[in-house]
Each structure stands twice: as C-alpha cells, then as structure tokens.
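Undergrad: Provide a 3D model corresponding to the input given below.
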Amino acid sequence: MPVSASYRPDPLFEKLGPEFADPVAPARFPEHILRRRNQAWAERLGLGELSAEEWTAHFARFEPLPDNMRQPLAMRYHGHQFRSYNPEIGDGRGFLHAQLRDDAGRLLDFGTKGSGQTPYSRFGDGRLTLKGGVREILAAEMLEALSVNTSKAFSLYETGEQLVRGDEPSPTRSSVLVRLSHSHIRFGTFQRLAFFERPDLAHQLIEHVCAAYYPQHLGLAGEARAAAMYGEIVEASARLAASWMGAGFVHGVLNTDNLNVTGESFDYGPWRFLPTSDPSFTAAYFDETGLYAFGRQPEAVSWALSQLGGALTLACAPALLEAELARFAPASQRGLRGYLFGRLKLTEGDLGADISFLSDMFSWLTESQAGWDQFFHDWHCGAASAERARQSPQAALYAADAFAPVRAGFEARTRGNAAALLAHPYYQQPQPVSMVIEEVERVWAAIAERDDWGPFEAKLRDIATLKAALSGCHASVAEG
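TA: Next up is the predicted model:
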C-alpha cells in the first residue's frame, strides 16, 4: 500500500481496553460506487497516493490500515436525548476504524456512519441513506469553509441497497460514510461510567483524554487533572456554540452523545443554515418544543456540559467542577466576538462594547429579516464595503434608520487594510454562496431523479471558492 512517509498511525483508543468498546464486523455491501474522495485531507494524512482499489478496500470494505487498529470498535456511551437519559445507546450504525496523526501532529479518528449493525443498533439496520451521506458532506464542507471546528467528510460510497425510512420516500438508496474527526469520545462516554459507578474507568478515561488531546495537563494528578480537563472541554464547547451562532447554523440534535471532548461539531442529521435570523428556528421536525432552536444552542451546550460535570464527580469534587463550568459564559462571549469579527474582518476593542455592538447587529438582523448570508457578504470588512452594500439586493434595508447603530459599529471597527482584503473575486459577485434547505433539496433532487451529480459537484466548487475568499479571515478553529 503506497502510504507516504507522512502517514503516522497512532491507534490510542483501543489501548483503553474492552470496557470502552466492542469489536464488530463491517457490513458487506453489494456495490461500492465512490461518490466522494476527500483528496485534500487524504494528502494531509499520508493517504493521498492510495489507488482506487485501495481506497475501496479501506473505506468501503474496511480492511485495516497499515499498523493501525486491528478491527473496528463500536464505542460504548450513554446520553441525554432531548434531556431524557438513555442507557441503551452507543455506536449503532458506525464504528471507530483507525486513528492517525495529521501533518500538524493532531490525533484524528476515522469513524463510520452506515457501516452495519452493532450491539447498539436497537433493531435498526445500521445503514445510512445516500441522501444522509450527501447532506453530511454538504454540512461539513460548508462549516469547514466558514471556519467552524467541524468533522470532515472523508469518503462516501453508494452501496447498492434499498432502504426503508419513515422520513423520506422509500425505498431509498444507501451509502457508507467515513468521517474524519479529532475525537469521537462523547460527553456520554463519561456518563456511562457514572451510570455504572466506575471511578476507576473514569480516571483511566481522563488520563487518556489528557494524553491524546490536552497533554499540557498530564503533569497534574487526581482531581486537579480532572478539573483542568473539564475546563478545557467547557471552553472548547463554548467556542463551538459561539461559532454556530456566527455561522447561522442549527445543528438540530444537541444530545450529550452528539457533543465531544474536543469541542468539535459532528454527526449531521437534521441540520439547517438560517435563511434569516430567527432565534426560534429549528432544524429537526421532531424538535416540537424548540429545545435545540438556533437561539437556544448555547444554553443547550451549557446544560450538556453540566451533565458531563455531574458524571465527572466520580473523579473530582463538585466545587472544582462548578468553578470550571463558570468559564462557559465569558468564553462564549469571547468566542462569539472572535468568530464574527474574524468573519467580518473587524478590529477588536473593548469586549463589553464589542458585545453590545454584536447584540445590536443580531437584533437588527432579526427585526429586519435581512438575508443572513447576504448580510455577511455585503458587509465583509465593515464600512469599507459601504459602496458594495449600496449595490446589494437588500440595499434598502441598509438605508433605513434602524440600521444606523450597526453602520456606526462597522465604522468604528473597520481595518485600514480592508481594500486588499476585498480584492478577492468572490467579493465582486452580487450574491454569496449559501446552503439553505432549498438548495440542499435541489442538489438531492438532481441525484434522486436523474442520478445527476453535477449540481452536487458545482456546490462543492462554490464552497471551495468561499473558503478561499475567507481564508485568513479567522484564526481557524477548524485547525486546532
């Protein structure tokens, strides 16, 4: 197998032992039709030289990668699902396939979705619809372009089976996805250990998490190490929630099994991007109370962190954990300013004044119902884009008196080098790249009705253009 010298296998998770996962066999599929190969990330992992057959062997038949995990592992975890505790979950249609280091030295997982039944499938077929795989790619690519800390869609195969689902026309086409993620250790992984009252395993997992993701705290011991790790998770999760708010993204299902210890967004089911600002906007049709609505996402993450803190009392005094959880609110504020000022290319000043300005901006977006993506496109680089904004399809909204506080905020925070930043051809086009649900459905309709992958590939090219235009606007949270 022609891996490059930069291929660095590091299968740390399996060293935790049998208490944390179950060995499983991957499903055997009648077909292996490659629909997505993430070559850019493959090269960063030393896998860019794989032949088509080798790619199929490792990411459709799931043969082990060299010097990596000996067999797939279905990870064990519990979780609160819409705030009801469920001890009967775990990897039900996926597994951990391999772990390796990228070109920056970060530990990354290959996790699957749709790879067959496991002990946690609970009467499910362990499969993924092709539409689900396509949607996962679109979500991950768009979020990566917007510098949200996200998993990457590494590989997608159509597998030739017909699946029956209650929430889309059936039978429908099937797929298997490989997700590249910094970690698949969930809040619910710790919750399971608390459920079974296993402080020994909690200490073992804390040591593993620190060694793999937060090595700066390995010099600490006992409660101090547990508290420091928790504080890192709190801050990373606060930054993640802030970036969702800045990107106009609604994850849809913020259960404690869908939040991980590195503060990385993953597992894209009923996600949506906002067309216009609406705090009550939900992504999941089954979220009848709006628990995970757009405006409630920081609250949902904070609540989930409190459940993680409760589980960690196996290894640490509650008072120490409560002190770390108190970091969430200030980290959220800093994260929101950092993300939005990065996206708009503004200059930071006094935190309180900057947050007040952002509050005015969010209020105006909600009240005016301006197009979300259009607004961020029109006002990239703040007041330096005033002339561009006058040519916008929603220029009349910017001319109204209600916009005056936002305009003043831009004028006070515009950088001196804005003209150079606006030189990218992307900012010469009148409309932005976006990913609202109507566009997603059009992409899928072309595939479902005509097997036409042209709109899908075109959308990925558009996202790549957006990513290039925004490159350098953020200290990219997606990179560490």
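Undergrad: Please make it C-alpha for all contacts and neighbour counts, starting now.
TA: Fine.
Undergrad: which residues sit in contact with Phe362?
TA: Shown in contact with Phe362 (CA atoms under 8 Å, 6 or more residues apart in numbering): Ser277.
Undergrad: how about it, secondary structure?
TA: Of the three states, Phe362 takes helix under DSSP: H, G, I helix; E, B strand; the rest coil.
Undergrad: So it versus Val406, what's the distance?
TA: 9 Å (CA to CA, to the nearest Å).
Undergrad: same deal with Pro215?
TA: 42 Å.
Undergrad: and the two? which has more neighbours close in?
TA: Val406 (21 against 14; other CA atoms under 10 Å).
Undergrad: What sits closest to that one if chain neighbours are left out?
TA: Spatial nearest neighbour of Val406, chain neighbours left out: Met361 (5.7 Å); criterion: CA to CA, 6 or more residues apart in numbering.
Undergrad: Count the neighbours of that neighbour for me.
TA: Count around Met361 with other CA under 10 Å applied: 18.
Undergrad: I'd like the next helix or strand past the lengthiest helix in the chain.
TA: In the chain, assigned by DSSP state H, the helix with the most residues is helix 222-247. Next helix or strand after helix 222-247 toward the C-terminus (DSSP states H and E): strand 249-250.
Undergrad: tell me the residue furthest from the middle of the chain?
TA: Asp401 (37.2 Å; CA atoms, centre = their mean).
Undergrad: So it versus Ser368, what's the distance?
TA: Taken as CA to CA, the span from Asp401 to Ser368 is 11 Å.
Undergrad: ditto for Gly90
TA: 43 Å.
Undergrad: before we move on, what about Ala284?
TA: Counting by CA to CA, the gap from Ala284 to Ser368 is 25 Å.
Undergrad: now do Glu387
TA: 20 Å.
Undergrad: Same question for Gln374.
TA: Counting by CA to CA - Gln374 and Ser368 are separated by 13 Å.
Undergrad: Please identify which of the two sits among more neighbours.
TA: Gln374 (20 against 16).
Undergrad: Now do the contacts for Leu73.
TA: Taking CA under 8 Å, 6+ apart as the test, what Leu73 contacts is Glu14, Ala21, Asp22, Pro23, Val24, Phe95, Leu96, His97.
Undergrad: quick revisit: right, and the residue nearest to Val406 touches Ala404 too?
TA: No - using CA atoms under 8 Å, Met361 makes no contact with Ala404, being 10.3 Å away.
Undergrad: can you give me the strands in the chain?
TA: Taking DSSP state E to define them, one finds strands in the chain at 8-9, 21-23, 33-37, 73-75, 79-81, 84-86, 96-101, 107-113, 128-129, 152-163, 172-181, 249-250, 272-273.
Undergrad: ok, residues contacting the longest one?
TA: Think strand 152-163. 29-38, 41-42, 59-60, 127, 129-130, 133, 136-137, 140-141, 144, 170-181.
Undergrad: got the buried residues for stretch 353-371?
TA: By neighbour count on 16 or more other CA atoms under 10 Å, the buried set for stretch 353-371 is 354-355, 357-358, 360-362, 364-366, 368, 370-371.
Undergrad: one more, for comparison:
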Amino acid sequence: MPSFAPTRRHEDLGRDFFDPVAPADFPMTRLRHRDLRWAERLGLGQFTEAEWLSHFGRLDPLPGAFPQPLALKYHGHQFRSYNPELGDGRGFLLAQCIDPVDGRLLDFGTKGSGKTPFSRGGDGRLTLKGGVREVLATEMLEALGVYTSKSFSLVETGEQLYRGDEPSPTRSSVLVRLSHSHIRIGSFQRQAYLDNHAALANLVDYCIANYYPGLAGADDRAAALLEAVVAEVARLGAQWIAAGFVHGVLNTDNINITGESFDYGPWRFVPTYDPDFTAAYFDETGLYSFGRQPDTLAWNLTRLAECLVPLSSIERLEPALNTIWPQFRAQLPAQMLRRLGLKPRSADEDNALVSALFGFLGPSRAPYEQFFFDWRGGALSAGRAASSPSADFYASEAFRPVADAMEAYAPIDGVNLDHPYFARAQPRTMLIDEVEAIWAPIAERDDWSQFESTLSEIAEMRDAYGITV
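TA: Model (predicted):
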C-alpha cells in the first residue's frame, strides 16, 4: 500500500488567498460513505473507522497537513451579477497530498464544516440530503466519464438544520471532496478586483507549477495558462452534454482552472434531449439550462481573460480565449463517440453523426441515457436495441439517419458488450425522481440499503465503461 504523501503547497500563495479557520464542533459523527478506492490509492485505506471519523468527521489535521484548515478567498459572478462578498462560507481546504500514482496535486475540500469569515450570516452547514445528492452526482458522473471531483467521505453530524427548500428541521452532514484543484475563476477575480497584480502573477505561477507544468517556459505565461484552461473547460462542457448533465449553478466561483466539475447543488440529468431543461428552481430565465452550458462556460472564461489583462495584453489573450469554440466543436463529437464506444472517423463524418443524433433525440423525445446504453458499439448493438424499451423509437423513419451514419463506425477495442451491465434492459440512471426515491427511506426510517445498492449498480456501470481511478 502506498504511503500518504501530504503537502502544504497552497500556503505558498500567502494570506491573499486564504484565512486559517477552525472546524465546527459537531455533536455526532456517524460514517455514511467513504471512497475506499481512493483511500487505498492515497495511502489512507488502513484507517480504522475511528481514525476516519477523527480526520473526516471532526476534521482533525491529517499527518503532515495544514495545522488549521484554510478558508479560501475568492469573488465571483453569480447569475452574472458580481459578488465581492464570496469565499469559503461553509467549507475549507482541509489538506493536500501528492497522488502516488500520477504525481498530481490533490485537495481535500470540505462542505458543511462550519462558519468561516465568509459565511455571510449562514450556518456553514450541509444537509444530509445535500451530502447524499453530492455522492450520487459524483459517482454517476465518474461512471459516465465526466472529469469530476470525488465524494471522498460523508459523515452525519447530528444537528437539526432549517432550510427553505427542504422539510425542516432536517439532518446535517459534512462532506469531504477530493479534487485536483480548488482554484477557481473567482480566485483570479478577487485579486483583479483588488488591483493586486502581484498576487495575480503569483497565482498564475502557482497554477502553472502545480497544474500545467508544461507551460513553465512560455513567453506569455498568462496567455498560455488561459489557453490551457480554455481547453480543459471546453472538454468539461462537452462531457456534460454527452452525459446529459445539468450542473445548475455555473457561477464563476464554481468553475475551477483544471476543468474539473465540482460543487453540486441543484443538479439534474435530462430525461430526454431538451436544451431548455434547467436544474435549479430559482433559475427562472434558464440562464444555466442544459443547452446554454457551453455559452455560459465561454462567458465565464471571458471573465478569466479580463483578470489576466494586467499580466499580458488583450492582443495576446484574445486569441487564447477564442480557442473555446474550436475546442468545444472538437470535443463534443469526441465525447459523444466515447459514450457510444465508437472509433472516430473524419471530422465531417463525426459532426454529421452528432447532428443526426441530436436531430433524432430532440423531436422524438427518446430517453437520453437509454439511447447511449442501447447503441453502445453502434451497429454491433442493433440486436440489443431491437429488444430495448425504446425499440419503437429506433424503428421509426426519424431514426434512419442515425442508423445509416453509425453503419460506418467501428467499435472501440474495449467496447465490453459482454459485461453483465449491458445485459440489462435499462441503464442505471439518476433522474430527479430516482434521487428522491433513494433519499425517502433514509429520511423516513434511516434505511440506507437503497443508497448502498445504487452505489453498487453505479460501480458495475463504471466497470462496464472501463472507468478506473
């Protein structure tokens, strides 16, 4: 088993970027979920339950980690209105470590860990339902091939919380998230707002050193970083579309510079292809709807580019920013083909297939995830698709352009259709009614069996699609 390799690199940024804080004193810590795959990978798999609860429930420092957690400072646009009063209001950076497998920097970030200087009158807590929903989101997204944070630990904390969008009082929890960065577009926005150009330059250097070391020799480090971030965020946007996922709250403080999806509030998966489908009940104009997510990411990246002007120039940053649409147009067919388990062909053919696919899925209202499940391997799955609950959709004349386009495509080598998961009639999905059905027995009688069986199903799905840690 590898040894845990802690580091404290975020301290190198200095107090412009964080405030040391203390975690809440919870009346109870009861383990509800832990990611043993990642624990073993990082050298923490040997922890007893008591040790786990000490570090990820009571949030005692890990060996070699920060002596106090760091509440990160940032600003951001929330529904396109600038807010200079943000920051980690109910979470903090608990620890960092080096992944012994790939040498990358990893963050342990919390959610629901108590008040900080940035809580703005909030209680700094997370509902248990919110924690369960985040576990389900990250597990499902990972299985679908989306680059996402991991829900490393979920601990129930024994408090009664009052929330306007849940029956109250409701149970509390603390989540520990594992991700490759908590540096957000909003981290740059804060320093730009304060005209702290030295801190901006320091942040650029930190990001290159820790996340994009290949850019170390770039003539214009700010422009090079922007172009790299644009590519990663474009890939993420394409992955969300391919997965049928709606994040729900794409504020600039929710977009990190490694292009890793994180911080799940009112998320949803689309039941059918609908660009106007929204996740948040308060998103009354559909600003963050399913189909507007790529535009929103481009808008957010423009805000990042604006922050970097003092370190570069508009003439250099604009071409880097303008790579967003070429990157997205290349990534969308790549991600759709990945989901279908098909080898890419030419750009024209790949784009034609994607156009035919959306041209069918939209008007037909065929179930979104069922389609990708049924047609894994393209024409190789024609027999499977013929016995699908969606078979009538595929028998229609409207499906003919998709079927004709797929005929030319060969399956990838790891298409894995002999996996037991693909013998099912229907895929594992995570629509809102299913999420509520998983939560109901927990709320009513503390029955976690459906939650655990769902995670087992998702693990089978992850294995079928060849997703490894």
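Undergrad: Now the TM-score, please.
TA: Aligned and superposed, the two chains score 0.98 in TM-score terms (TM-score structural alignment, normalised by the length of structure 2); 468 aligned residues with a CA RMSD of 1.2 Å.
Undergrad: So for Leu344 of structure 1, which of the strands of structure 1 sits nearest?
TA: Closest to Leu344 of structure 1 of those is strand 249-250 (CA to CA; 16.5 Å).
Undergrad: Contact partners for the closest residue to Ala425 of structure 2 other than its chain neighbours?
TA: In this structure, Ala425 of structure 2 finds its nearest non-sequential neighbour in Ser388, 6.1 Å apart by CA to CA, 6+ apart. Ser388 of structure 2 makes contacts with Asp374, Ala425, Gln426, as judged by CA under 8 Å, 6+ apart.
Undergrad: Just give me the match in structure 1 for Ser388 of structure 2.
TA: Using TM-score structural alignment, the equivalent of Ser388 of structure 2 in structure 1 is Ser392.
Undergrad: swap in Asp25 of structure 2?
TA: In structure 1, Asp25 of structure 2 lands on Arg28 (TM-score structural alignment).
Undergrad: before we move on, what about Met336 of structure 2?
TA: Using TM-score structural alignment, Met336 of structure 2 lines up with Leu340 in structure 1.
Undergrad: where exactly do the helices run in the stretch 351-480 of structure 1?
TA: Counting by DSSP state H, counting those that start in this stretch, residue ranges of the helices within the stretch 351-480 of structure 1 are 351-368, 372-378, 386-390, 395-399, 404-413, 418-421, 437-450, 454-470.
Undergrad: Other residues contacting the shortest one?
TA: So the one you mean is helix 418-421 of structure 1. Residues contacting helix 418-421 of structure 1 (CA under 8 Å, 6+ apart): Lys345, Cys381, Ala384.
Undergrad: Could you check how far the nearest residue to the first one once chain neighbours are set aside is from Ala423 of structure 1?
TA: The reference is to Lys345 of structure 1. Closest residue in space to Lys345 of structure 1, ignoring its immediate chain neighbours: Cys381 at 4.9 Å, by CA to CA, 6+ apart. To Ala423 of structure 1, Cys381 of structure 1 is 11 Å away according to CA to CA.
Undergrad: thinking again about what came up before, quick check: buried residues in the longest helix of structure 1?
TA: Applying 16+ other CA under 10 Å to helix 222-247 of structure 1 flags 223-247 as buried.
Undergrad: try stretch 154-171 of structure 1
TA: Using 16+ other CA under 10 Å as the test for burial, stretch 154-171 of structure 1 gives Phe154, Ser155, Leu156, Tyr157, Glu158, Thr159, Gly160, Glu161, Leu163.
Undergrad: Mind telling me what the fourth one corresponds to in structure 2?
TA: Following TM-score structural alignment, the counterpart assigned to Tyr157 of structure 1 within structure 2 is Val155.
Undergrad: Just give the nearest non-adjacent residue to its match, would you?
TA: Val155 of structure 2 sits nearest to Leu31 (CA to CA, 6+ apart), 4.6 Å away.
Undergrad: ok, now Pro27 of structure 2?
TA: Gly158 (5.7 Å).
Undergrad: Over to Gly114 of structure 2?
TA: Gly124 (4.2 Å).
Undergrad: Quick one: map the one you found onto structure 1.
TA: By TM-score structural alignment, Gly124 of structure 2 lines up with Gly126.
Undergrad: Around the closest residue to Arg339 of structure 2 other than its chain neighbours, how many other residues sit close by?
TA: Distances taken as CA to CA, 6+ apart put Phe372 closest to Arg339 of structure 2, at 6.6 Å, once the chain neighbours are dropped. The tally of other residues near Phe372 of structure 2 (other CA under 10 Å) stands at 19.
Undergrad: Phe372 of structure 2 pairs with which position in structure 1?
TA: Match for Phe372 of structure 2 (TM-score structural alignment): Phe376.
Undergrad: Go ahead and confirm that match touches Phe341.
TA: No - under the contact definition of CA under 8 Å, Phe376 of structure 1 does not touch Phe341, with a separation of 10.9 Å.
Undergrad: residues in contact with Pro294 of structure 2?
TA: Ala234, Gly237, Ala238, Phe328.
Undergrad: who touches the third one in this structure?
TA: Put plainly, it is Ala238 of structure 2. Neighbouring residues of Ala238 of structure 2 by CA under 8 Å, 6+ apart: Pro294, Phe328, Gln331, Leu332, Gln335.
Undergrad: tell me the contacts of the spatially closest residue to Ser368 of structure 1 that is not a sequence neighbour?
TA: Computed as CA to CA, 6+ apart, the closest residue to Ser368 of structure 1 that is not its neighbour in sequence is Leu397, at 7.1 Å. Residues near Leu397 of structure 1 by CA under 8 Å, 6+ apart: Ser368, Ala370, Phe403.
Undergrad: now Gln117 of structure 1: how far from Leu128 of structure 1?
TA: Distance from Gln117 of structure 1 to Leu128 of structure 1, by CA to CA: 11 Å.
Undergrad: overlap in contacts of the two?
TA: Arg93.
Undergrad: mind listing what Tyr426 of structure 1 touches?
TA: Contacts of Tyr426 of structure 1 by CA under 8 Å, 6+ apart are Thr465, Leu466, Ala469.
Undergrad: now for the first one: what does it line up with in structure 2?
TA: It stands for Thr465 of structure 1. That one, Thr465 of structure 1, aligns with Glu460 by TM-score structural alignment.
Undergrad: Grab the nearest non-local neighbour of its match.
TA: Nearest to Glu460 of structure 2 is Tyr421, by CA to CA, 6+ apart, at 6.5 Å.
Undergrad: With Cys316 of structure 1 instead?
TA: Glu223 (4.7 Å).
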